[in-house]
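Chemist: okay, sequence plus prediction incoming.
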Amino acid sequence: MGKVLVTGGAGFIGSHFVKRILRADDIAEVTVLDALTYAGHIENLGEAFLSPKLRFVHGNILDADLVDTLVREHTAIVHFAAESHVDRSFFAGGAFLSTNVLGTQTLADAAMRHGISKFVHVSTDEVYGPLPEGSASEADPLRPTVPYAASKAASDLVALSYFHTYDVPVCVTRSSNNYGPYQHPEKMIPLFSTRLLRGQQVTLHGQGQHVRNWLHVEDNCAGIDLVLRGGAPGEVYNIAGGTDFASKELTKHLLRLCGADWDSVVYVPDRRSNDTRYSMTWTKLAGLGYRPERDFEDGLAETIDWYRRNPDRWAPLMRNPHAAPAALATAGKEAHAH
C-alpha cells in the first residue's frame, strides 16, 4: 500500500482510522493533513505519534500548492476532511461548500496529476435524504435536504467525476452515524453524555422520533480500510450495520449509563429539515468481507466511560467550542514522529 495521505486525520473518525492503518505492515508512512479547526484536535492522535511512520502537517485542503506537494509524495489518499455538523451548515453554508466541494476538487486535481493508486472519499448516509421506509442502496438517487448533506452529495459527485473523466481511481464510502471516543461534543452522544455527567439537562427535538443507525467508529474504519485495499474504482460503498434507534430510545440508554433520569430531558420544537429516518443497505461492502463487530451496548458504555475519564479533553470545548487545541501552540507548522 505504501504511503497514505489522510486528510482530516486529527478529527474523530480520521484519528481512529490513522491509528488503525499505522498497525498495518504494508503501510510505509501515514501523513495527516489537518487544518485543526474546532473539531480537529492533535490530541486525538495521541499514541499514534509514537509510530515512526506518522507525519503530521498542519494545513488546509484548499491550499492547492500544499496539497500538490503532499499528494506527489504518496500512493493513496483517504479523504476525511470536511465541515460536518448539520446545524452549523444552516448559518455557514459557504464554508461547507468551500471545504467540502472545492477542497475535494483540489485533492482530486492533485490525484489526477500524480497518478494516485487509490482515492477514498469519505461521505455520509445523509446524502440519500429521509427514507420513511426501506433502505437506500448505492444506486439510489441522492436527495439531500440540508446544506451539509448537499455539500457532501456534491463532493461525492465531484470525486466520482474524476474517475469517469480522468480515470482517477476514486471510491466513495457512505457511513451511518458514528459514535465512539474523541467525538466533538456538538454531536448527540457526546453532547448528551457530557451534559448528563455534569448533572445538566439535555434537549430532545420534537417527540424524539428521529431514527438513525448507530455504528461504532472502529467498524466504520474497518469498512473504509477494506475499500482502500479492495474497493473497485468508480464504486460507492455504504457502511452500515450498526443499531437503529429513535432519538428517544437512544436517550434512554444514555440516561441509564450516565446515572440520570427522565427529569434531565427537556422536549423542544423540532429543528428545521430534521429528516425523520435514514437507512442504508451494506450488501455491497459485505462482498469485500465487511462485518460490523462492535456490540452497541458495550461500545456505548466504553464511549461514555471515556468521556467520564477525560473531562480535560472536552470540558474546554463546552466553554468555547471554537477554541484552538492547546497543543497547536507547540506542534508547529509540521511535526514528525520519528
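Modeler: The structure has been received and is ready for your questions.
Chemist: from now on I want contacts and neighbour counts done on CA atoms only, so please keep to that.
Modeler: Noted.
Chemist: just list the residues touching the closest residue to His336 other than its chain neighbours, thanks.
Modeler: In space, and not counting its chain neighbours, His336 is closest to Arg55: 4.8 Å by C-alpha to C-alpha, 6 or more residues apart in numbering. Residues near Arg55 by C-alpha atoms under 8 Å, 6 or more residues apart in numbering: Glu29, Val30, Thr31, Val32, Ala335, His336, Ala337.
Chemist: can you show me the strands along the chain?
Modeler: 2-7, 27-34, 54-58, 76-79, 118-124, 170-175, 177-179, 202-205, 211-216, 236-239, 243-246, 265-268, 334-336 (DSSP state E).
Chemist: got those as a markdown table, with distance to Phe17 columns?
Modeler: Listed next are the strands of the chain as a markdown table, based on distance: least, C-alpha to C-alpha, whole Å:
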| stretch | distance to Phe17 |
| --- | --- |
| strand 2-7 | 9 |
| strand 27-34 | 11 |
| strand 54-58 | 12 |
| strand 76-79 | 9 |
| strand 118-124 | 11 |
| strand 170-175 | 13 |
| strand 177-179 | 13 |
| strand 202-205 | 30 |
| strand 211-216 | 12 |
| strand 236-239 | 14 |
| strand 243-246 | 21 |
| strand 265-268 | 34 |
| strand 334-336 | 18 |
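Chemist: closest to Trp314 out of those?
Modeler: Among these, strand 177-179 comes nearest to Trp314, with 15.2 Å by C-alpha to C-alpha.
Chemist: other SSEs contacting the closest one?
Modeler: Packed against strand 177-179 by the contact rule (3 or more C-alpha pairs under 8 Å, 6 or more residues apart in numbering; DSSP states H and E) you find strand 211-216, helix 217-230.
Chemist: burial count for the residue lying closest to Leu228 once chain neighbours are set aside?
Modeler: Among residues not flanking Leu228 along the chain, Val120 sits closest, at 6.2 Å (C-alpha to C-alpha, 6+ apart). Applying other C-alpha atoms under 10 Å, we find 25 other residues in the vicinity of Val120.
Chemist: A further structure is provided below for comparison with the first:
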Amino acid sequence: MRILVTGGAGFIGSAFVRNVLADQYPGLEGAEVTVLDKLTYAGNLANLQPVAEDDRYTFVQGDICDAELARELVGKADSVVHFAAESHVDRSILGGADFVLTNVLGTQTLLQAAMDTKLTKFVHVSTDEVYGSIDEGSWDEEFPLRPNSPYSASKASSDLIARAYAKTHNLPVAITRCSNNYGPYQFPEKVIPLFVTNLMDGLTVPLYGKGGQIRDWLHVDDHCRGIALVLAEGRAGEVYNIGGGTELTNVELTEKLLEATGRDESFIERIVDPRGAAHDQRYSVDISKINAELGYSPRVTFEQGLAETVAWYRDNRDWWEPLKARSVIDR
C-alpha cells in the first residue's frame, strides 16, 4: 500500500507516519509513506527524523493548494490521510484567511485530484470543535455542526466538502473527528506543552478566565490508531468520532501539570479570556460508533500519557526551545 500523508511533519501527522513505518497498525504493514508538508511554523522535519532513513519514506515539501502537485502525488498513492490544516484557534481569531485557504480550498484541491485516480480510501482528519459546545451529554456523528471560531468553521466547511465529494462523486472518503490531542512533538503553543515547558523554566502559565472550560483529552497514539482503523476498515461516506474519555476543566488540567512539574498555584497567571462568550464551554464526543464497528477504545490512560509526555519534554529541550519564540499562546 502507498499512503500519501498530508501535513505529515506536524504533531499528529508525524506520529501517524512514525507508527505506520514501525508497522504498528494491522492491515497497514509494509506500507510506503509519502509525506506532503508545506513546513509552515508548525511543520518540523525533526518530527520525522526517527524515520528519515527508512526506505519506505519519502518527503515532499509543497502546498496542498497546488493542484498540479496534488494531482501528481495523489495519482501515485493508493490512499490519502489528510492531516494538513491550520489548526490554532487564537491565530484564526487574529486572521481567518489562511484557515479558509488551507482548510477549505486545500481539502477541495486534494479531493479533486482524487477524482482522477483509483484511490482506495481518503481519510479526512477533522476535529470535535466543528460541533460547537455541549453542556451535557456527548456528540454523536449525526449532531449538527455549529462551529464558533474561524478555525472550527473552516474545518466544518472542509468536512462538508469531503462529504459532498463522497456523496456526489462516490469517492471513498471517510471523516474522523477527534478530541483534544496531547503527547510528544506537540508544538509549544498548545496548552499542555506550553504549560509544561513554562513550568520547567520557572515561568508562570496563563489561564483564561476561571478555567472552567471542559475538554476531553486524547493521547496522540490513540488518535492515530483510530485513524489507522478507519483507513483500513472504515466505511466510505461515514464520520467517526475518536475520543480519549478523560474530561477535565482547564483548572483541573493545570493542577495536574503543576503537580507533574513540582510547581504550586503561585505559577498560575489568570488573564482575561480574549475569546469571551465565544469560548466553547465543553467538548465531549460519543465514540460508540467507532467502538462498535472497528473495535476502537482508548488504551493510554491520561495519567500514563501525561507522565510520559512531561518526561519527553524534560528530555528533549533541544527540540522545543527553538520553537518557543515562534509560538502564539493557546490557553
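Modeler: Arrived safely, thanks for sending. Nothing here was measured: the structure is a model prediction, and the numbers come from that model.
Chemist: any idea what the TM-score is?
Modeler: After superposition, the two chains reach a TM-score of 0.95 (TM-score structural alignment, normalised by the length of the second structure), with 321 aligned residues with a C-alpha RMSD of 1.1 Å.
Chemist: hmm, back to that, ok, of the contacts of Arg55 of the first structure, which come out buried?
Modeler: The neighbour-count test (16 or more other C-alpha atoms under 10 Å) marks Glu29, Val30, Thr31, Val32 as buried among the contacts of Arg55 of the first structure.
Chemist: just those now: which is nearest Glu302 of the first structure?
Modeler: Val32 (26.2 Å).
Chemist: map that closest one onto the second structure.
Modeler: Here Val32 of the first structure is matched to Val35 in the second structure, going by TM-score structural alignment.
Chemist: what does Thr69 of the first structure give?
Modeler: The criterion is TM-score structural alignment: under it, Thr69 of the first structure has Glu72 as its aligned partner in the second structure.
Chemist: returning to that earlier point: show me which of the contacts of Arg55 of the first structure is closest to Gly93 of the first structure.
Modeler: The closest of these, once distances to Gly93 of the first structure are taken by C-alpha to C-alpha, is Val32, at 25.7 Å.
Chemist: and that closest one, how far is that from Glu334 of the first structure?
Modeler: Separation of Val32 of the first structure from Glu334 of the first structure (C-alpha to C-alpha, to the nearest Å) stands at 10 Å.
Chemist: what do these two both touch?
Modeler: Phe56, Val57.
Chemist: what range does stretch 179-190 of the first structure cover in the second structure?
Modeler: Under the criterion TM-score structural alignment, stretch 179-190 of the first structure matches residues 182-193.
Chemist: the matching stretch: how far from the chain's middle?
Modeler: 11 Å (C-alpha atoms, centre = their mean, to the nearest Å).
Chemist: flag every buried residue along that stretch.
Modeler: Tyr182, Gly183, Pro184, Tyr185, Gln186, Phe187, Pro188, Glu189, Lys190, Val191, Ile192, Pro193.
Chemist: measure the first one to Val220 of the second structure for me?
Modeler: Relative to Val220 of the second structure, Tyr182 of the second structure is positioned 6 Å away (C-alpha to C-alpha).
Chemist: distance of the closest residue to Leu328 of the first structure other than its chain neighbours from Trp306 of the first structure?
Modeler: Nearest in space to Leu328 of the first structure, with sequence neighbours left out and distances taken as C-alpha to C-alpha, 6+ apart, is Ile42 at 7.2 Å. Computed as C-alpha to C-alpha, the Ile42 of the first structure to Trp306 of the first structure distance reads 17 Å.
Chemist: next, count neighbours for Leu97 of the first structure.
Modeler: Neighbours of Leu97 of the first structure (other C-alpha under 10 Å): 21.
Chemist: OK, contacts around it?
Modeler: Shown in contact with Leu97 of the first structure (C-alpha under 8 Å, 6+ apart): Ser151.
Chemist: mind checking what it lines up with in the second structure?
Modeler: In the second structure, the residue paired with Leu97 of the first structure is Val100, using TM-score structural alignment.
Chemist: excluding sequence neighbours, find me the nearest residue to Glu126 of the first structure.
Modeler: In space, Glu126 of the first structure is closest to Ala149, 5.6 Å off (C-alpha to C-alpha, 6+ apart).
Chemist: hey, where'd the helices end up in the first structure?
Modeler: With DSSP state H, the ranges of helices along the first structure come out as 12-22, 64-72, 86-89, 93-97, 103-114, 147-166, 188-197, 217-230, 247-258, 283-286, 296-309, 311-319, 328-331.
Chemist: correct me, but Thr197 of the second structure touches Ala311?
Modeler: No. Using C-alpha atoms under 8 Å as the test, Thr197 of the second structure is too far from Ala311 to be in contact (10.9 Å).
Chemist: thanks a lot, catch you later.
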